[in-house]
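S.K.: attaching a predicted model along with its sequence, questions to come.
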Amino acid sequence: MSSQVKHKKTLVVVVGPTAVGKTATAILLAQHFDTEIISADSRQFYREMTIGTAKPDTQELAAAPHHFINSHSIQEEYSAGDFERDAMKLLDELFLAKDVVIMVGGSGLFVRAVCEGLDDLPKATEGIREALNKSFEETGLEPLKQRLKDIDPAYYAIADIDNPQRVIRALEVYEATGNPMSFYQKKDLSKRPFDIVTIGLNMDRDKLYERINLRVDKMIGAGLLDEVKSLAAYRHKPAMLTVGYSEVFDYFDGKLTFEEAIDKIKQNSRRYAKRQITWFKKYGNTTWFQPNDIDAIISFTKATLL
């Protein structure tokens, strides 16, 4: 009988706040383990959204095979449930040839979709969604956030409550069923046919905020305003209600000056980063590293594969 032990396949998940350096770390891991990368970023799927989503550039995409970058059009609806289905199918294929696959992303819901499976949430009726969207357009996000906090403090504590899409979806579920979103998050986790190792990246808060501010300045210099202008026909799509896009639309509408819009993007990006850190610290069994400590990250990952 052979003494060789057949190891279970392993998904290595790299998570952390925006601008912390997840892409670079994922590429180095993919190169080390001679494998491929699945992006779990809810906006990088869309071909038309490039500058504002901080997609990997041409050089980075060439450094390791990436999946779910530029895979869809903004004209298509692509949910976390769709991503779960497609990513699981892709993993089945990748694991035929690879023992390790890397997944990277800051979208907690999309990471959770692959690692744990999503709850079977009820479909919302159009009337409810339209009423909530109208409320958002007329009075902004704050009243909706307060309502969510009142009806579902448990979900509010972990959700990305600065993302209108997430807040509206949670209120939709409540309006349609009378049950809060947290009610649907109590089922047993889905069993996955592979091991999961989650690596979290974080750094000193002031340094992270400096990186976020610098990234926003680079986005503006790279032509973010022109990109947003080209997407005006889709401005009511959920992806357009996110940081970097909604503020520029407010500038175009005369609600903010140019300087105010840039400051708002930076502020909302910093708030989003804080929410991401909170989410991933509460989520799963994550081991945290500084993003520049790649040797320790690789050593840790190799040790988990033994």
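M.R.: Good, I have the coordinates.
S.K.: make it CA atoms for all contacts and neighbour counts henceforth
M.R.: OK.
S.K.: what's the longest helix seen in the chain packed up against?
M.R.: With residue count as the measure and DSSP state H as the assignment, the chain has helix 258-282 as its longest helix. If you count contacts as 3 or more C-alpha pairs under 8 Å, 6 or more residues apart in numbering; DSSP states H and E, helix 258-282 packs onto helix 108-115, helix 153-158, helix 205-222, helix 246-252.
S.K.: would you mind finding the most buried of the ones you listed?
M.R.: Mean neighbour count (mean count of other C-alpha atoms under 10 Å) peaks for helix 108-115 among the helices and strands packed on helix 258-282, with a mean of 22.
S.K.: what angle sits between that helix and helix 258-282?
M.R.: With axes from the mean of the first three to the mean of the last three C-alpha atoms, to 10 degrees applied, the angle from helix 108-115 to helix 258-282 works out at 30 degrees.
S.K.: sorry, back to before: and the longest helix of the chain, how far out from the chain middle?
M.R.: Relative to its parent chain, helix 258-282 has a centroid offset of 13 Å by C-alpha atoms, centre = their mean, to the nearest Å.
S.K.: any idea which of the helices and strands packed on helix 258-282 gets closest to Ala233?
M.R.: Of all those, it is helix 246-252 that lies closest to Ala233, at 11.4 Å by C-alpha to C-alpha.
S.K.: put this next to the previous one:
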Amino acid sequence: MIKKNQELTPTKTLISIVGPTAIGKTGLAISIAQVFNTEIISADSRQFFKEMEIGTAKPNQDELAAAKHHFINSHSIEELFSTGDFEINALETLDKIFAQKDVAILVGGSGLYVNALLNGLDKMPDIDLNIREKLNQLFTDEGIVPIQNQLKEIDPEYFEKVDQHNPQRMIRGLEVFLSTGKKLSSMLSSTKKVRPFNVIKIGLNTDRKILYTQINNRVDQMIESGLLDEVKSLQSFKHLNALNTVGYSEIFAYLAGEISFEEAIVAIKQNTRRFAKRQLTWFRRDEEINWFEPNENEQVLRFIRAQLKS
């Protein structure tokens, strides 16, 4: 008999796989999912949107067929889908997976979304809507640079964590501070919610030169696969938040005559490398992550099995 205040030991396990873009997270996740005959939850915030295919490096059809994925092509760029929405929907999806399986996989490089599922989100304060309106107008009139500069000055911790090309995230950080006088970074990790499952945290990383070469090669592949035509087809939606991201913003600048196509490609590579660096900065703060090289699938699997036994 379980005593009144005795805690139940969770019997389900979520394997979280994180790391920078282009490191090989998808391949590892599929391999593990096949071993445990289970399903994958994607925590890549750009891969949610079905209209953004090439520029987000989604799993291809063979990969999607190799293991069931959730939150790939799940939403339209015209829909708002916040980290809070993801927390709720991903927990519901995880409940359904755990009803049939003992193990599930979480994979992605969007730290805020990974954190939302693993630890939960703190309640956000009420925002002065006049401040939000003024910031949105500032973005419309002058672009994202003045917003970036302000946020970097008042909340550098949050600025370093998030996608600096995402105006919604930049404005969110500013409006919280201007409305409350408190940094958004101080509100993101104060209390972890108790989850009814165990978590095994796996991180992938490698030598920076190797990673940057892989990033450059991936961008070249995107160009060859038709990224320019994909972005052209989305020009009428370029004002939407989902498209204010690396790989799309630079091509929009080219289409607007602001830079050459060659300059756009160089900028995509550079901004993607910077993004990868921010991802690593975020994940390295989590001391529970166990780090491996991308080609160490067997070592990762042995580690997971040992953790499950213990």
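M.R.: Perfect, thanks for sending it. Keep in mind it's a predicted model, so treat the numbers as computed, not measured.
S.K.: ok so, going back, which part of structure 2 matches the longest helix of structure 1?
M.R.: Alignment of helix 258-282 of structure 1 against structure 2: residues 261-285, by TM-score structural alignment.
S.K.: picking up where we left off before, the longest helix of structure 1 vs structure 2, average distance?
M.R.: Following superposition, helix 258-282 of structure 1 is found to deviate from structure 2 by 0.4 Å on average (mean C-alpha distance after the TM-score superposition for structure 1).
S.K.: buried residues in that helix, which are they?
M.R.: 261-270, 272-281 (16 or more other C-alpha atoms under 10 Å).
S.K.: and if you look at stretch 68-79 of structure 2?
M.R.: So for stretch 68-79 of structure 2, counting by 16+ other C-alpha under 10 Å, buried means Lys68, His69, His70, Phe71, Ile72, Asn73, Ile77.
S.K.: I'd guessed the last one sits against Lys238; true?
M.R.: No. At 9.9 Å, Ile77 of structure 2 does not count as touching Lys238 under the criterion of C-alpha atoms under 8 Å.
S.K.: so what's the residue nearest the centre of structure 1 closest to, chain neighbours aside?
M.R.: Per C-alpha atoms, centre = their mean, the C-alpha nearest to the average position across structure 1 is that of Ser107, at 1.6 Å. Leaving aside its chain neighbours, Ser107 of structure 1 sits nearest to Asp41 (5.3 Å; criterion: C-alpha to C-alpha, 6 or more residues apart in numbering).
S.K.: and that neighbour, that's in a strand?
M.R.: No. Secondary structure of Asp41 of structure 1 (DSSP: H, G, I helix; E, B strand; the rest coil): coil, not part of a strand.
S.K.: counterpart of it in structure 2?
M.R.: Per TM-score structural alignment, Asp41 of structure 1 is aligned with Asp44.
S.K.: check Ser71 of structure 1 too.
M.R.: Ser71 of structure 1 maps onto Ser74 in structure 2, by TM-score structural alignment.
S.K.: separation between Leu204 of structure 2 and Arg172 of structure 2?
M.R.: 29 Å (C-alpha to C-alpha, to the nearest Å).
S.K.: okay, the two: which has more neighbours?
M.R.: Leu204 (23 against 15; other C-alpha atoms under 10 Å).
S.K.: so what's the residue count around Ala30 of structure 1?
M.R.: 22.
S.K.: that one is in what secondary structure piece?
M.R.: For Ala30 of structure 1, the host element (DSSP states H and E) is helix 22-32.
S.K.: Provide the aligned range in structure 2 for that helix.
M.R.: By TM-score structural alignment, helix 22-32 of structure 1 lines up with residues 25-35 in structure 2.
S.K.: the matching stretch vs structure 1, average offset?
M.R.: Comparison of stretch 25-35 of structure 2 with structure 1 after fitting gives an average deviation of 0.4 Å (mean C-alpha distance after the TM-score superposition for structure 1).
S.K.: hang on, the earlier thing: quick one: neighbours of the residue nearest to the match of Ser71 of structure 1 when sequence neighbours are not counted, just the number.
M.R.: With sequence-adjacent residues excluded and distances taken as C-alpha to C-alpha, 6+ apart, Ser74 of structure 2 is closest to Phe48, at 5.3 Å. Per other C-alpha under 10 Å, the neighbour tally for Phe48 of structure 2 reads 23.
S.K.: check the one 5 residues further on too.
M.R.: When counting by other C-alpha under 10 Å, one arrives at 20 neighbours for Glu53 of structure 2.
S.K.: ok, now Asp141 of structure 2?
M.R.: Neighbours of Asp141 of structure 2 using other C-alpha under 10 Å come to 9.
S.K.: next, the mean deviation of whichever helix or strand it is part of compared to structure 1.
M.R.: Element membership for Asp141 of structure 2, per DSSP H and E: helix 129-142. Compared with structure 1 after the fit, helix 129-142 of structure 2 shows a mean deviation of 3.9 Å (mean C-alpha distance after the TM-score superposition for structure 1).
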